[in-house]
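Colleague: Just a sequence and a predicted model for now, questions to come.
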Amino acid sequence: MTKAMEGKVVLVTGAGRGVGRGIALDMARAGAAVVVNDLGVALSGATETGLSPAQEVVAEIEAMGGRAVADGHSVADWDAAQAMVQAALDSFGRIDAVVNNAGNLRDVLFHRMTEEEFDSVIAVHLKGSFNVSRAAAPHFKEQGSGAYVHMTSTSGLIGNLGQANYTAAKLGIVGLSKAIAIDMQRFGVRSNAVAPFAWTRMVSSIPDDTPEQKKRVEGLKKLVAEKIAPFVVALTSDAGKDVTGQIFGVRNNEIYLFSQPRPIRTAHTSDGWTPETVAERVFPMFRNDFYPLHKSGDVFTWDPV
């Protein structure tokens, strides 16, 4: 691997396992110093014992001759996010990229979802991405450069069953990424969203009770978490300096550029609309272009390559 990130400092959240771990390791291989953030808890939020996942990844990076520090703060807390960025400054003197990868799941059908199940997912994914991004923003602005990568999901871009909280958070992250790209373009700062397809500890909590669910899970198991990292490294390197405000996907050896919402049909009347004329004219006119209630698996039907 070339040293595409030589001299740069990267903060990767949720980097103790899965996709985040792969990104942290590849960032180090590319020459970056890495702040490896991971709360070190079970998917349920319960505290785990032993050497923290973040410390384990730091040890791996140091063993390959790289530089890294572990951070155990929660992205859901504003002050903790500030501390993460400060750890980069204290340890390595600067910060050049933020990868918002930390996540959790509380899958449940919408009509059974509790307020806590909704709030906890929004707090980690959406609010957490805001907290960490906002903490780095003044430093990016001052140095006139910086890169954000925010992890979205096809659950947000397309939809999935039993994930109203996760879907809302992940589509919200797309909006957040675009807003950051617009607001900080003048300072040479870029922001992009990536939907990773990967079999990870978080994804392994998906139910497999029915034949359809089992088939889906078996397909997901073919998705290698480490395959996401090369694209993220390229995106945050100087080679990606002109890429901003986009939505990408990485699925094993496939890379996608996703569309973004734009009008696809219009209806106009010089007389103004009434409920009756809308029902009579607009709905029939638009019907052929309505999107069906697809779930992610309905769109990505081919085996990963």
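Modeller: The structure has been received and is ready for your questions.

Colleague: alpha carbons only for contacts and neighbour counts from here, please
Modeller: Fine.

Colleague: Tell me where the chain has helices.
Modeller: Counting by DSSP state H, the chain has helices at residues 18-29, 53-63, 78-92, 115-122, 128-143, 154-157, 164-184, 211-220, 229-236, 275-277, 283-286, 296-299.

Colleague: take a look at this one as well, against the first:
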Amino acid sequence: MSPPLADRICLVAGASRGVGRGIARALGEAGATVIVTGRSSQAGAITDGRRETIEDAAHEVGAAGGRGHPYRCDHTSEREVDTLVSWALRRFGRIDVAVSSVWGGNEGHDGERFADGSAWGDPFWRRPVARFGHLMETGPYAALLLARAVAPAMVSARRGLLAFVSFSTEEGYLGDIHYDLATAGLNRLALACGEELRGHGVTALALTPGRVRTERAADAGLDATESPLFAGRALAALAADPDAARHAGRNLHAADLARLYGFTDIDGSQPERFRP
């Protein structure tokens, strides 16, 4: 049998590291062609001194069984996002799945404090507001730029999946005012896009990972419950589901999707929902 996504063209924004990289790899496992985008490239600049690049991530897609294509893009630039999507449509003819995993919220963090001197969870009246603007730019704004660029082609084709990596706020405050507001914005964006695209054959939704063992988390020695591949397999399962439209506008937990679709993490486990 052919892999479930062997005929799909996917674009994963923010895939040089973290959850985005896990999603790209999982789509590759399912046989997809994956355009891997981000700012960190072997051929140019890297972000925050990190060693991971889009070329490495694209290679992982190929090693997993798919076809990876790196493309350097600053997803806070409308011009660069529009150029990326135009290139993808010329090269592949369509985009079946688009994922925004762009997030600059951890840039400049030394393990204890951010560059502005604040720490996670400091009271809002002691927090400089400039960092909040950065989170909104690298979260909801970047996601909206991608959605706006890919939606016309998906609407024309009357098919497509548009997903935003976020974190659910349904159970209450997330413990940090900047993070809470930015993720709430992503969740409302998923709701709004889900409503506006529903009648055009396109499904938009948000995806909540758990406590992920990203490269940053591993370097800092932080405890984690799941690998980036777990959320990736959740997204791949949604992309392969012919009835994914029933999830439109919702924020879905990777742990819940594991039980719905039957996939596991890289170690064979099915981690429980992470509750901060």
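Modeller: Nice, thanks for sending it over. These numbers come from a predicted model, not from an experiment.

Colleague: I'd like the TM-score for the two structures, please.
Modeller: Once the chains are overlaid, their TM-score stands at 0.77 when taken by TM-score structural alignment, normalised by the length of the second structure; 243 aligned residues with a CA RMSD of 2.9 Å.

Colleague: okay, the helices of the first structure, which one's buried deepest?
Modeller: helix 18-29 (a mean of 25; mean count of other CA atoms under 10 Å).

Colleague: and V98 of the first structure, which of the helices of the first structure is closest to it?
Modeller: Evaluated over these, closeness to V98 of the first structure peaks at helix 128-143, with 7.0 Å, by CA to CA.

Colleague: want to throw the helices of the first structure into JSON lines with distance to L257 of the first structure?
Modeller: Below are the helices of the first structure laid out as JSON lines (distance: least, CA to CA, whole Å):
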{"stretch": "helix 18-29", "distance to L257 of the first structure": "19"}
{"stretch": "helix 53-63", "distance to L257 of the first structure": "30"}
{"stretch": "helix 78-92", "distance to L257 of the first structure": "30"}
{"stretch": "helix 115-122", "distance to L257 of the first structure": "25"}
{"stretch": "helix 128-143", "distance to L257 of the first structure": "21"}
{"stretch": "helix 154-157", "distance to L257 of the first structure": "12"}
{"stretch": "helix 164-184", "distance to L257 of the first structure": "13"}
{"stretch": "helix 211-220", "distance to L257 of the first structure": "20"}
{"stretch": "helix 229-236", "distance to L257 of the first structure": "12"}
{"stretch": "helix 275-277", "distance to L257 of the first structure": "38"}
{"stretch": "helix 283-286", "distance to L257 of the first structure": "26"}
{"stretch": "helix 296-299", "distance to L257 of the first structure": "15"}
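
Colleague: Which of those sits closest to V203 of the first structure?
Modeller: Closest approach to V203 of the first structure among those (CA to CA): helix 211-220, 8.3 Å.

Colleague: Among the helices of the first structure, which comes closest to G249 of the first structure?
Modeller: Comparing the helices of the first structure against G249 of the first structure with CA to CA, the closest turns out to be helix 154-157 (8.5 Å).

Colleague: Show me the one of the helices of the first structure that comes nearest G103 of the first structure.
Modeller: Nearest of those to G103 of the first structure, taken as CA to CA: helix 115-122 at 7.7 Å.

Colleague: The closest one - contacts with which helices or strands?
Modeller: helix 164-184 (3 or more CA pairs under 8 Å, 6 or more residues apart in numbering; DSSP states H and E).

Colleague: Just tell me what F187 of the first structure corresponds to in the second structure.
Modeller: Per TM-score structural alignment, the equivalent position to F187 of the first structure in the second structure is H200.

Colleague: how many neighbours does its match have?
Modeller: Around H200 of the second structure there are 16 other residues, counting by other CA atoms under 10 Å.

Colleague: ok, it - contacts?
Modeller: Shown in contact with H200 of the second structure (CA atoms under 8 Å, 6 or more residues apart in numbering): 155, 158-159.

Colleague: again, but for G240 of the first structure
Modeller: Neighbouring residues of G240 of the first structure by CA under 8 Å, 6+ apart: A234.

Colleague: repeat that with 6 Å
Modeller: Contacts for G240 of the first structure (CA atoms under 6 Å, 6 or more residues apart in numbering) come out as none.

Colleague: Which part of the second structure matches stretch 115-123 of the first structure?
Modeller: With TM-score structural alignment applied, stretch 115-123 of the first structure matches the range 129-137 in the second structure.

Colleague: List the contacts of the matching stretch.
Modeller: So stretch 129-137 of the second structure is in contact with 105, 178, 182, going by CA under 6 Å, 6+ apart.

Colleague: re the thing from before, from R159 of the second structure, how far out is the match of F187 of the first structure?
Modeller: 7 Å (CA to CA, to the nearest Å).

Colleague: Please apply the same query to P70 of the second structure.
Modeller: Counting by CA to CA, the gap from P70 of the second structure to R159 of the second structure is 24 Å.

Colleague: next one: Y261 of the second structure
Modeller: The value you get for Y261 of the second structure to R159 of the second structure, if CA to CA is used, is 21 Å.
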